[in-house]
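K.L.:
the sequence and its predicted three-dimensional model are supplied below.
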Amino acid sequence: MGPPVADPAPKAAAKRKRQENGDSSKKRRKSAGGDDDAAESPKARIQKLEAEIQESRKHYNNIVALIELAQRHRADPKTALPASEALCRIFIRLLAAGTLVKRKDVSEKDATVTGWLRDRLGDYRGSLLSMFRSQELASNALVLAMALLKAEAQHLTDHGEAVFPRYFFADILASLLESPVEHIRDEFSEKFVDEYDDIRFYTFEALKGYLTDREDDVGADVKNTIFDMLLSIEDVPESADDLEDFFVEPPQKKKKHPLRSLSQHKKQAQEAWLAFMHLGLSKEQRKKVLEVMAVSIAPWFTQPELLMDFLTDCYNTGGSISLLALSGVFYLIQERNLDYPEFFTKLYSLLDADMLHSKHRSRFFRLLDTFLGSSHLPAVMVASFIKRLARLALNAPPSAIVVILPWFYNLFKKHPLTTFMMHRVPRTKEEKALQESEGVEDPFLPEEKDPMETNAIDSCLWEIVQLQSHYHPNVATITKIISEQFTKQAYSLEDFLDHSYGSLLEAEMSKEVKKAPVVEYMIPKRIFTKAEPTSEETNSLLVSLWDFGSS
């Protein structure tokens, strides 16, 4: 269907008809003898169609032919791409010329042509968005769609100021989310979202709209895609002055515009995250959210207290989820002054054997060092944490113990009242006699949940003395720092946090042995087999133990 035009005079129409008939007969004769058009390449044909449109508006019908070529991208992608590129150039020129802008002061004929061109622009948008599903054309289609979006924002208005085409952008984002081509989303984030403040703003807005409109129809794959896209938007502007990079012509600084407001940017991000969380998170998604909560998510919220229920539920879940929720809860307490009276009680309950074997152990100790770093905390409560960890250290892996002891050292320096736990001696002769005759009962209450009521401050760290005889030499050595003078100001926990069985073993193996250790006073000839009855050899200890166990 071609663009509507006014009816010419009858004589002119008859003359044109004769000319068209003559041209048709000439084309048929050429085709019979080797038509040049038949041999014309698709690329040359596209160039010719584009040139004719640029030459005169009477060739606007060529736009339909180019759109048909672009729509056949599944069957002929090599032709569809140059046709799409040509259409992009055509529509950008038409937009710049103001041909697609609806105006009241134009004739009915021009208004009809404008409406027809806008419909064809819609067809072209649809063909570009359908290319997002093509592995071969997706990247090019994204670039063309964003170039067209920019031209529409600048020229598809008669107000003299750029107006962002939200509906077209929402369609672009929806096509990106539903596309099976993964790399196109990475390109969109790297080239547009991370680079331009306005694209990031409208991305949050479009994501929120997508989730709201399709609340019950968001599939698992699309949900994971949205989650990854939200997580990838990390850098939070510090002030409105940082909002300087715009893809589309920015609004004037004198005018109050949402794009110039940092609070509006954060509001869009907050609403997008809340819309996503409203759908519910899987266990893995919840862990990822908690890992970056204090760094990449909570700073986007203008009202971080809206995250309190989510973080509290995670904190009360137990296990690794509670460990990961710690940083988010502490961020709200520290940065937003939110009240959480049971924070240290809950933190104390997280100290168990599983925590010392967890892969998040290093993260937990970093947070624990922050939480108990204040010298204003009650010594009674700090003593409870020290005592409980000392008790857990008896069955902890060596890589955890080498972190616990330097941390104890730092706590003793910050809280001198807790140093009485290191060396508690009887005060009277009666107490000494009672200890020698009946022993000492540890007053510590390991089952008490309130760290203020455990009586740990009245106990002593006999567990540390036991660890000084640990089978691992590194553990035995580092444990002795508690029994020596505290001449060091503090230990850096970062030097101990990343140890594992492998790193400890490697450290031992790489040590220079100055004196060979004595393993046996006599090298046996046999280890696993018995000695001959007639020989003077003696059985090895291993064989003797085996015989003893069998008897």
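P.N.:
Noted; the coordinates are in hand.
K.L.:
make it CA atoms for all contacts and neighbour counts henceforth
P.N.:
Will do.
K.L.:
in what helix or strand does the nearest residue to Phe364 once chain neighbours are set aside lie?
P.N.:
Among residues not flanking Phe364 along the chain, Leu323 sits closest, at 6.4 Å (CA to CA, 6 or more residues apart in numbering). Per DSSP states H and E: Leu323 is located in helix 319-336.
K.L.:
if we can go back for a sec, what number of residues are in the vicinity of the residue nearest to Phe364?
P.N.:
24 (other CA atoms under 10 Å).
K.L.:
now do the contacts for it.
P.N.:
Shown in contact with Leu323 (CA atoms under 8 Å, 6 or more residues apart in numbering): 315, 350, 360, 364.
K.L.:
now do Met452
P.N.:
Going by CA under 8 Å, 6+ apart, Met452 touches 380-381, 384.
K.L.:
what comes up buried for the helix holding Leu323?
P.N.:
The neighbour-count check on helix 319-336 (16 or more other CA atoms under 10 Å) flags 320-333 as buried.
K.L.:
alongside the first one, take a look at this:
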Amino acid sequence: MMKGKNVNELRAIVKSFKKEKVKNSNVIIDIMEMLHDDKEETLSGAITSLHAIFIFLFQEGDLVQPKIMPEDLLSPSDKYKKWLIERFKETHTQLIILLTHEEKSIQELSIVCLLKLLAAEGKHPISDKSGKKYAFPDQQLKAILKNLISETQDNCSLLTLMLEAMTFADFNYWTLKHLENILKQQKEINAIFMNNFFALLELVDIPEENAPESQQLFLLSDEDAENEEEHYSFTYPTTEAKKHLNSIWQRVIKWNLTPDLYRRSLVLIPDKVLHHMKQPLLFTDFFMESYDLGGPISLLALQGVFILVNKYNLDYPDFYKKLYRLYEPTVFHAKYRARFFMLCDKFLSSSHLPGYLVAAFAKRMSWLALQAPAPCIVMLLHFIVNLLIRYPNLRVLIHNPDVPELENDPFDPMEPDPAKCGASNSSLWEVASLKHHVLPEVAKAAGFIHKNLPIIEHNLGDKVEETYEEMYERACKMKVKTTATTFHKPEGLFKYQDDVMSDMWSLT
């Protein structure tokens, strides 16, 4: 028994095991018993020690399945290897159980060790020891995933530790495949399960079919494998991966999603899912209903609806009319403001848009600029400049001689239909008024109203997420001319030359 062993003592035990592994094999059982201890320090030491032992055994080639034959015909060496494999499987099972331990540090240490053992087994397969043939231990991964994607314990923070592993092509594919299997077998779909499931689903990224073959393999993430000369190849099965992804989303889209998962889905589907779907129009109801809800949900649904309309020929004639309605002062305070304006920049880049429609958006932004927070005004002015560059016919709005007095501006900001708002008959007088803004940066950005337009469009990404703090820091660095406030140097607080205050008052 090894109760009460500290870290240094365990390190010495592991070191002695590596020197004489057959003679000291029983230490494995003794350390495994420590995995049932209640003390966090004991558990941590046991996990770390067993990890070191089994990594060593993989590298030494001892964890190799012997040929199947009666027990009495096995050689002592094969019996030893069989015994080691059994101990490894027991340890693996116990580490998975520890993923539910009450101490977060034990959970995190367990998942890290499990992933490292997974990589070691992939490099040194238990069932095949050819030395150059790569066999991913997908069943071990499935056991880990089934425990992590729990319906009773929120493991989202724990699942973030798999972020690095998910960047490897092989790990990503096998995770996707097992996500489909787990989802098919899952009977109870509750909020906890959905949160855990999404934490991994968001990390799945299927490479394009014409993308170069990636050599970033999970087994080569092992430090000991960096200098290996063996070449391990893995061709990402894109077609199979798409089938798994289609199967998953056909089920997920029917879930009663929580508000948070609903918003995350609206971001995830256009970015990583739609172009892999066999029938993208299956998401039509999902995106159109979301777009009609208004507020932040509509902002997030924008990209999905646009992709379905533009790329998959969805008939949605009121898309731009509803987009126009989203241009309200509240949009500047939305969490997804940056995403909204970057998408709008893309939507308003088509050469097939009618002039009245683009004029309505330009005028609407000009009107909003008078109500927008200071960090957003420059972005709006740059957006207007971009529209004027793209659509030369709009330049009449800069100085429209037919516009009556401002009190009778034909533009109606309350009209929700861009075809009826009267923007084409108006002008950008709001921009002219911003030339006198108290902030020099805003006044400078509005200067295009009386100058020639630039040739190159502004990059909205530079301003779309700007904050008051950034504007203030930039203003503090500006060099200004010094303005004298007096011609004579004062002699004291109230002692100025020819100053009545100095004659009438004195400090005592």
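P.N.:
Looks like it arrived, so ask away. Just so it is clear, the structure is predicted and the values come from calculations on it, not from any experiment.
K.L.:
between the contacts of Met452 of structure 1, which is nearest Tyr471 of structure 1?
P.N.:
Nearest to Tyr471 of structure 1 out of the contacts of Met452 of structure 1 is Ser384 (CA to CA; 26.7 Å).
K.L.:
coming back round to it: select from the contacts of Met452 of structure 1 every entry located in helices.
P.N.:
Under the assignment DSSP state H, the contacts of Met452 of structure 1 contribute 380-381, 384 to helices.
K.L.:
residues in contact with stretch 428-436 of structure 2: which ones?
P.N.:
363, 366-367, 369-370, 381, 397-399, 442-447, 449.
K.L.:
what is the helix or strand following the helix holding Leu323 of structure 1 packed up against?
P.N.:
Next helix or strand after helix 319-336 of structure 1 toward the C-terminus (DSSP H and E): helix 343-349. With contacts defined as 3 or more CA pairs under 8 Å, 6 or more residues apart in numbering; DSSP states H and E, helix 343-349 of structure 1 has no helix or strand neighbours.
K.L.:
next up, the contacts around Phe385 of structure 1.
P.N.:
When contacts are counted by CA under 8 Å, 6+ apart, Phe385 of structure 1 touches 348, 451.
K.L.:
now for it: what does it line up with in structure 2?
P.N.:
Phe385 of structure 1 maps onto Phe361 in structure 2 when the alignment is built from TM-score structural alignment.
K.L.:
measure its match to Lys321 of structure 2 for me?
P.N.:
Look at Phe361 of structure 2 and Lys321 of structure 2: by CA to CA, to the nearest Å, they are 10 Å apart.
K.L.:
and the contacts of Met452 of structure 1 as CSV, adding neighbour count and distance to Ser261 of structure 1?
P.N.:
Compiled in CSV, the contacts of Met452 of structure 1 are given as follows (neighbours: other CA atoms under 10 Å; distance: CA to CA, whole Å):
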residue, neighbour count, distance to Ser261 of structure 1
Val380, 19, 48
Met381, 22, 45
Ser384, 26, 48
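K.L.:
now, which of those sits nearest Phe91 of structure 1?
P.N.:
When the contacts of Met452 of structure 1 are compared against Phe91 of structure 1 (criterion: CA to CA), the nearest one is Met381, at 71.1 Å.
K.L.:
so that closest one touches Lys449, yeah?
P.N.:
No: contact criterion CA atoms under 8 Å: Met381 of structure 1 and Lys449 do not qualify, at 11.5 Å.
K.L.:
hey, what's in contact with both of the two?
P.N.:
With CA under 8 Å, 6+ apart, Met381 of structure 1 and Lys449 have no common neighbours.
K.L.:
quick one: buried ones out of the contacts of Leu323 of structure 1?
P.N.:
In the contacts of Leu323 of structure 1, the ones that pass as buried (16+ other CA under 10 Å) are 315, 350, 364.
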